[in-house]
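> Got a predicted model here, sequence first, then my questions.
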Amino acid sequence: MNKRLYHAGQFVCRMFFRLFYRVEIIGKENIPSDRGVLMCSNHINNLDPPLVGAFLKRETRFMAKAELFEAPVLKKLLPKLGAFPIRRGTSDRQAMRTGLGLLKERELVGVFPEGTRSKTGRLGDGLSGVGFFALRSEADVIPCAVIGSYKPFSRIKLIYGEPLNMQPLRENKASPEQSTKAIMSGIQALLDEHKTS
């Protein structure tokens, strides 16, 4: 990861969002500064990753679909920005090892559990790999919600929730599917709480 490049890109993204949208950020204080964090967000637009990471002091290591790393420019740029690939629809062991390693090193890993953008704007089902990360690491699991249409100059809410209590699931050796369901419930709770407020 090239931290200088990352923070330069982060600055550009902040300026972009402040110029073209009315961004309201809630709950940044919920993200610990010195622990591994698995940040799980809903996914409604291609601009979600830069938005979710643009206003945080910590670098976000996003998990991104492997197809992006095959594009001529992105295949060189994304690794420098700290992103790592995952092949959707498969059991990508390399991605799992990479993600768990980052969490063990107290990094902030950003994932979109649905695996793809929602076509309806509603939260879809989460993939079990996210639950695997939560169970196999000691990272804080932070639900995140993006609310808005991304129409120019419209209002967008970005909410970082309080850490979810994953310890009972870890102690009871829950399945990745059960863990993912708990995470998706946390995201949905943020959407329900903030969508009309």
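That came through, no problem. Numbering: from 1, shown residues only.
> Only C-alpha atoms from now on, for both contacts and neighbour counts.
Noted.
> Mind listing residues that contact the strand of greatest length in the chain?
Across the chain, the longest stretch assigned as strand under DSSP state E is strand 140-147. Under the criterion C-alpha atoms under 8 Å, 6 or more residues apart in numbering, residues 30-31, 35-44, 48, 134, 156-166, 183-184, 186-187, 190-191, 195 lie in contact with strand 140-147.
> from the residues you listed, which ones fall inside helices?
48, 134, 183, 184, 186, 187, 190, 191 (DSSP state H).
> Could you identify the buried members of those?
48, 134, 183, 184, 186, 187, 190, 191 (16 or more other C-alpha atoms under 10 Å).
> Just give me the closest of those residues to residue 124.
Nearest to residue 124 among these: residue 184, at 8.5 Å, using C-alpha to C-alpha.
> For the closest one, which non-adjacent residue is spatially closest?
Closest residue in space to residue 184, ignoring its immediate chain neighbours: residue 126 at 6.5 Å, by C-alpha to C-alpha, 6 or more residues apart in numbering.
> Neighbours of that neighbour, how many?
23 (other C-alpha atoms under 10 Å).
> so what's residue 23 up against?
Counting by C-alpha under 8 Å, 6+ apart, the residues that residue 23 touches are 17, 155, 156, 157, 158.
> one more structure, for comparison:
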Amino acid sequence: MYTFATRFLQLILFLMNGRMKTVNKEKLPQNDPFIVVCTHKSWIDVVCLGIALHPTPIHFMAKKELFDKIFIKKLLKKLNAFPVDRSNPGPSVLKIPLQLLKKKQVVGIFPSGTRNSEEKALKNGTRNSEEKALKNGAIHIASRASVPIIPTVYIGPHTIRDLLGRKKRFIIFGDAIHVPKMTKDKEAVTEATNEVISKVFEELKGNI
């Protein structure tokens, strides 16, 4: 089902928007598990990441509300999605990704926004807690599983109208980030790695 859906959506997006460009795919680990942390604004970036990684399947987190209806739940599971409470991800959110990585699978995590949005929120006295929690989750999972994080950005349309406007699509992979094992300085390691990911997001966006 996953392969069929990926090829079908690739064809649909090609007919609507033309060929997508994948940049730096050679940076991906070969035959080893890893975590992709990709910028996220709509369903289009999730689909495009799946297309860019093909034939390697990606198992991705999706907000738990999408699993409330039985039909949607079954469909999402066939598409390698698993539920997570994005607004309040607790320790249990680590279990499924760790199991997948142990089986040498690829896990995708999609925090919304960018470093600019974080800085703007801080200036206004707020913080995108969902984005930070998901990035922190990815960092802790990578540390515990001893796998790299591949920071990735999607650049392109986020709506059907923009797709039909032929705005080009890009998936750009960054260099692997290796997270050390967490010791006494868990907060320091997490915060430093979070900043690195955010910085790389902005650098990759500047490549186009």
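Received the coordinates, thanks. Because the structure is a prediction, the values reported are computed rather than measured.
> re earlier: quick one: which of the buried ones among the ones in helices among the contacts of strand 140-147 of the first structure is nearest to residue 149 of the first structure?
residue 48 (11.2 Å).
> what do we get in the second structure for residue 146 of the first structure?
The alignment partner of residue 146 of the first structure in the second structure, by TM-score structural alignment, is residue 154.
> any idea how far residue 134 of the second structure is from that match?
Residue 154 of the second structure sits 17 Å away from residue 134 of the second structure, taking C-alpha to C-alpha, to the nearest Å as the criterion.
> repeat for residue 6 of the second structure
On the measure of C-alpha to C-alpha, residue 6 of the second structure and residue 134 of the second structure end up 25 Å apart.
> More neighbours: which of the two?
Neighbour count, other C-alpha under 10 Å: between residue 6 of the second structure and residue 134, residue 134 has more, with 24 against 21.
> Aligned counterpart of residue 196 of the second structure in the first structure, please.
Checking TM-score structural alignment: residue 196 of the second structure goes with residue 185.
> what does residue 34 of the second structure give?
Checking with TM-score structural alignment, residue 34 of the second structure has residue 37 as its match.
> Do you have the helices of the second structure handy? List them.
2-17, 43-53, 70-78, 95-102, 115-123, 129-145, 160-164, 186-205.
> in the fourth one, what's buried?
Pointing back at helix 95-102 of the second structure there. 96, 97, 98, 101.
> Where in the first structure does that helix align, residue-wise?
Counting by TM-score structural alignment, helix 95-102 of the second structure sits on residues 97-104 of the first structure.
> nearest spatial neighbour of residue 135 of the first structure, skipping sequence neighbours?
Closest to residue 135 of the first structure by C-alpha to C-alpha, 6+ apart is residue 170, at 5.5 Å.
> Against residue 166 of the first structure, how distant is the residue of the first structure most remote from its centre?
Centroid-distance maximum for the first structure: residue 172 at 25.5 Å, with C-alpha atoms, centre = their mean. Counting by C-alpha to C-alpha, the gap from residue 172 of the first structure to residue 166 of the first structure is 10 Å.
> now swap in residue 68 of the first structure and tell me
31 Å.
> Comparing those two, which residue is more hemmed in?
residue 166 (19 against 14).
> from memory the more buried one sits against residue 133, does it?
No: Residue 166 of the first structure is beyond contact range of residue 133, at 11.2 Å (criterion: C-alpha atoms under 8 Å).
> before we move on, back to that, now which residue in the second structure aligns to the residue nearest to residue 184 of the first structure?
In the second structure, residue 126 of the first structure lands on residue 132 (TM-score structural alignment).
> ok, how many other residues are close to residue 147 of the second structure?
The number of residues near residue 147 of the second structure, taken as other C-alpha under 10 Å, comes to 24.
> dump the residue contacts of it.
By C-alpha under 8 Å, 6+ apart, residue 147 of the second structure lies in contact with 33, 34, 35, 101, 178, 179.
> What distance do you get for the counterpart of residue 162 of the first structure in the second structure to residue 152 of the second structure?
Aligned by TM-score structural alignment, residue 162 of the first structure pairs with residue 175 of the second structure. According to C-alpha to C-alpha, residue 175 of the second structure and residue 152 of the second structure sit 9 Å apart.
> More neighbours: those two, which one.
residue 152 (26 against 15).
> For the match of residue 146 of the first structure, which non-adjacent residue is closest in space?
Here the residue nearest residue 154 of the second structure, using C-alpha to C-alpha, 6+ apart, is residue 171, at 4.7 Å.
> Roughly how far does the one you found sit from residue 16 of the second structure?
Note on residue 171 of the second structure: its distance to residue 16 of the second structure, by C-alpha to C-alpha, is 17 Å.
> out of the two, which sits in the more crowded spot?
Ranked by neighbour count (other C-alpha under 10 Å), residue 171 of the second structure and residue 16 place residue 171 first, with 24 against 16.
> from what I can see the more buried one touches residue 50, true?
No: contact criterion C-alpha under 8 Å: residue 171 of the second structure and residue 50 do not qualify, at 10.0 Å.
> overlap in contacts of these two?
With C-alpha under 8 Å, 6+ apart, residue 171 of the second structure and residue 50 have no common neighbours.
> Quick one: map residue 17 of the second structure onto the first structure.
By TM-score structural alignment, residue 17 of the second structure lines up with residue 21.
> My guess is its match contacts residue 152. True?
Yes: with contact taken as C-alpha under 8 Å, residue 21 of the first structure and residue 152 are classed as touching, separated by 6.0 Å.
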